[in-house]
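> What follows is a protein structure lacking sequence information:
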């Protein structure tokens, strides 16, 4: 099976570098190509945990809010209280609809008092935000800027970033960003990324700087074992990094996704889904994301829901799974009902490799 490419699937400013590095697989994410594997999922995983990788994550498209009401519009989108957010900070924000259902789980960057970027996961958000701004008659411009993130991830990321952007970039605290000069251009560099190995995301404005920056990072990191990489399935499951569209959808509230700590329903005045989430907050969720071990040999690709059973009763589903070389088990993320989500509970899961025992864990592996 192959992916049929067309102009509807947009390339990125870093696509030539990805292709030259020998990418072996893609997925479609926000109508763009996201690399999924270079050498192999397990080899990429091992390299990510020991070296440093450059990731083309231009698929993390930005929704820019600019104008006097930019902050007000952002608060309408999320139940997280944004009043304490300062320029230079990144906030992980659940974005919900009027029922409290998850529409996206982006990272918001506050560039100035009247300007924000929302770095989105894989779901349409631009038109939803534009419509809300128009319907509320807010003084705000909502557009997709020409901004493409490039991630530097892994335990040697600090060393590589220092070589291009200096020690001040390395001194950034987690979920903070700054403006740094490179080749006469000012770039946003944030200490963030979709891995538990540590690293940075560089927000590249305009396509012309894409490959020069990619090549400069590759050259500067040659002695560090740098190579092209991508978000790794095994590592993200171990670290409990949820994937919108896989582990959560609009059918789930933030509380079901284990994101209750990002919901300040009493103080997030103006959030569209606030009333619905207040009810969920008081009653508590009846199902929630859990980490699980699946017994036996590697179970293979989880490209559909795998039902979880307690006897003859369905009590949830596995949504992501992979064999972990470090933990020598099949690591998994699933949505499990309240009655069966306690650590140590044994359930039966229907996988494509047959029925297996799935044991609920008390937390994620990393």
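Right, received. Where do you want to start? As the structure is a computational prediction, the values presented were derived from the model and not from experiment.

> okay, CA-based contacts and neighbour counts for the rest of this
OK.

> ranges for the helices of the stretch 201-350 of the chain?
Along the stretch 201-350 of the chain, counting by DSSP state H, counting those that start in this stretch, helices occupy 210-220, 233-238, 274-283.

> for the longest one, which positions count as buried?
Spelled out, that is helix 210-220. 210-211, 213-214, 217-218, 220 (16 or more other Cα atoms under 10 Å).

> Then the last one?
Across helix 274-283, burial judged by 16+ other Cα under 10 Å covers 274-278, 280-281.

> wait, which of the helices of the stretch 201-350 of the chain is closest to residue 350?
helix 233-238 (18.8 Å; Cα to Cα).

> ok, structure two:
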């Protein structure tokens, strides 16, 4: 039987009726009151997410920027303290080892946030490619992470901390001790809604979680709704839509690759064999991971990587890799276990009414 890791909140989830399942080697909550209920609550009010399974690394020392700049796709030359940026850790062929967010804490001081399932692999890869003399530490076990997302998340956060965070702009963060201990508050998230990610001592995670959960505007949200929320916005999931066999350009994320300097994998980005496309499917019948994608003549061109019923839209949506030469095709067929479903290529995001970038100051 698989031995699963727990988060500081795992016991609370079980005590409060969560359906639990393995995810990234952790025992994680899938749902509490139901995926659609939790999805709609996040879109309309505020939801809290246990993201303590993620990995966090700290890097510091003279030359940290220059060293890290050769390892990741992020442009660190333009990343100022107090700002964070999304990007990729690539293999030599340009395939995606992981997607991650880098926080610039100060000049030559960074925090890297990676996917939990990739934590050890990422740490080893980065450490092996950094110059000597830097301090590179895995602080995942001592770091808790709670996300609060939804249109009312700012008001809830202001109530929790007794201070205003209206000034914080999208993909900006601050280090604060207003809760009585050091905490990073980052205006980021994975739902497309106004939201904040809280990085705090693991020993304080349960205390803050309980205070948030006690607010009438807040509901705990499981991984099920987190997945439907991110898919409606078109955010990719590592291990499904992103992997070591596809480059960021193939994944439709080439616009993140703005750096002029050389970094691992850059030379492999030119070859585009497949393209990730967004598909809309009428009705509630859902495409699943690995379902085949066909051209109208019945010829296979690719596979579904993510698919779900979209609660905000009332029909199924999906992401799929298809042959690059078929990427401009407007009509496809998704071959499921029980039916062949007509699919229409869509633009991203599927859901266009998210509040993530709204002005708050």
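Here it is on my side, so go on. Fair warning: this is a prediction, and the values are worked out from it, not measured in the lab.

> What would you report as the TM-score here?
Superposed pair, TM-score by TM-score structural alignment, normalised by the length of structure 2: 0.89. Supporting alignment: 346 aligned residues with a Cα RMSD of 2.1 Å.

> ranges for the strands of the stretch 51-200 of structure 2?
Listed in chain order, the strands of the stretch 51-200 of structure 2 (DSSP state E, counting those that start in this stretch) span 55-60, 84-90, 96-106, 109-114, 135-138, 143-149, 173-176, 183-186, 195-201.

> no wait, the stretch 201-350 of structure 1
Using DSSP E, counting those that start in this stretch, strands in the stretch 201-350 of structure 1 cover 227-229, 287-294, 306-310, 313-324, 329-337, 346-351.

> Switch the buried residues of helix 210-220 of structure 1 over to CSV; also include distance to residue 109 of structure 1.
Formatted as CSV, the buried residues of helix 210-220 of structure 1 follow (distance: Cα to Cα, whole Å):
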residue, distance to residue 109 of structure 1
210, 21
211, 24
213, 22
214, 23
217, 24
218, 27
220, 28
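
> The residues you listed: which two are farthest apart?
The span of the buried residues of helix 210-220 of structure 1, defined through Cα to Cα, is set by 210 and 220 at 15.6 Å.

> out of the buried residues of helix 210-220 of structure 1, who's nearest residue 70 of structure 1?
residue 210 (28.3 Å).

> Aligned counterpart of that closest one in structure 2, please.
Using TM-score structural alignment, the equivalent of residue 210 of structure 1 in structure 2 is residue 205.

> Could I get the contacting residues of its match?
Residues in contact with residue 205 of structure 2 (Cα atoms under 8 Å, 6 or more residues apart in numbering) are 8-9, 144-146.

> For the residues you listed, which single residue is the most surrounded?
residue 144 (27 neighbours; other Cα atoms under 10 Å).

> Map it onto structure 1.
Aligned partner of residue 144 of structure 2 by TM-score structural alignment: residue 148.

> I'd like to know how far its match sits from residue 219 of structure 1.
Plainly put, residue 148 of structure 1 is 20 Å away from residue 219 of structure 1 if you go by Cα to Cα, to the nearest Å.

> try residue 5 of structure 1
Relative to residue 219 of structure 1, and taking Cα to Cα, residue 5 of structure 1 is found at 30 Å.

> likewise residue 356 of structure 1?
Taken as Cα to Cα, the span from residue 356 of structure 1 to residue 219 of structure 1 is 46 Å.

> repeat for residue 154 of structure 1
17 Å.

> same thing with residue 318 of structure 1?
Taking Cα to Cα, one finds residue 318 of structure 1 at 41 Å from residue 219 of structure 1.

> What of residue 357 of structure 1?
47 Å.

> aligned partner of residue 38 of structure 2 in structure 1?
Per TM-score structural alignment, residue 38 of structure 2 is aligned with residue 44.

> On the three-state scheme, its match is what?
Here residue 44 of structure 1 takes the helix state, with states given by DSSP: H, G, I helix; E, B strand; the rest coil.

> Look up how far residue 325 of structure 1 lies from it.
12 Å.

> Between these two, tell me which one has more neighbours.
Neighbours per residue (other Cα under 10 Å) separate residue 44 of structure 1 from residue 325, with residue 44 holding more: 23 against 13.

> give the contact list for that one.
Per Cα under 8 Å, 6+ apart, neighbours of residue 44 of structure 1: 37-38, 229, 232.

> for those, which one is nearest residue 125 of structure 1?
Of the contacts of residue 44 of structure 1, the one sitting nearest to residue 125 of structure 1 (Cα to Cα) turns out to be residue 232, at 24.4 Å.

> What is the neighbour count of the closest one?
Residue 232 of structure 1, neighbours per other Cα under 10 Å, totals 19.

> Tell me which residue lies nearest the centroid of structure 1.
Closest to where the C-alpha atoms of structure 1 average out (Cα atoms, centre = their mean) is residue 194, at 5.4 Å.

> Could you find the counterpart of that one in structure 2?
Using TM-score structural alignment, residue 194 of structure 1 pairs with residue 190 in structure 2.

> which residues does that match contact?
Contacts of residue 190 of structure 2 by Cα under 8 Å, 6+ apart are 226, 229-230, 235.

> Of those residues, which ones are shared with structure 1?
Compared against structure 1 with both residues aligned by TM-score structural alignment, their matches' Cα atoms under 8 Å, the contacts of residue 190 of structure 2 retain 230, 235.

> Can you tell me which of the contacts of residue 190 of structure 2 comes closest to residue 285 of structure 2?
Distances from residue 285 of structure 2 to these, taken by Cα to Cα, are shortest for residue 229, at 17.9 Å.

> got the contact list for the alignment partner in structure 1 of that closest one?
In structure 1, the residue equivalent to residue 229 of structure 2 is residue 235, according to TM-score structural alignment. The neighbours of residue 235 of structure 1, taking Cα under 8 Å, 6+ apart as the test, are 45, 195-196.

> possible to save those as a markdown table with distance to residue 159 of structure 1 and neighbour count?
Putting the contacts of residue 235 of structure 1 into a markdown table (distance: Cα to Cα, whole Å; neighbours: other Cα atoms under 10 Å) gives the following:
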| residue | distance to residue 159 of structure 1 | neighbour count |
| --- | --- | --- |
| 45 | 20 | 23 |
| 195 | 17 | 22 |
| 196 | 17 | 19 |
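
> Which of these are still contacts in structure 2?
Where structure 2 agrees (both residues aligned by TM-score structural alignment, their matches' Cα under 8 Å), these reduce to 45, 195-196.

> Quick one: those residues as JSON lines, columns for distance to residue 247 of structure 1 too.
Shown next, in JSON lines, are these (distance: Cα to Cα, whole Å):
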{"residue": "45", "distance to residue 247 of structure 1": "20"}
{"residue": "195", "distance to residue 247 of structure 1": "16"}
{"residue": "196", "distance to residue 247 of structure 1": "18"}
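
> Near the equivalent of residue 342 of structure 1 over in structure 2, how many other residues are there?
In structure 2, the residue matched to residue 342 of structure 1 (TM-score structural alignment) is residue 328. As a burial measure, residue 328 of structure 2 scores 12 neighbours (other Cα under 10 Å).
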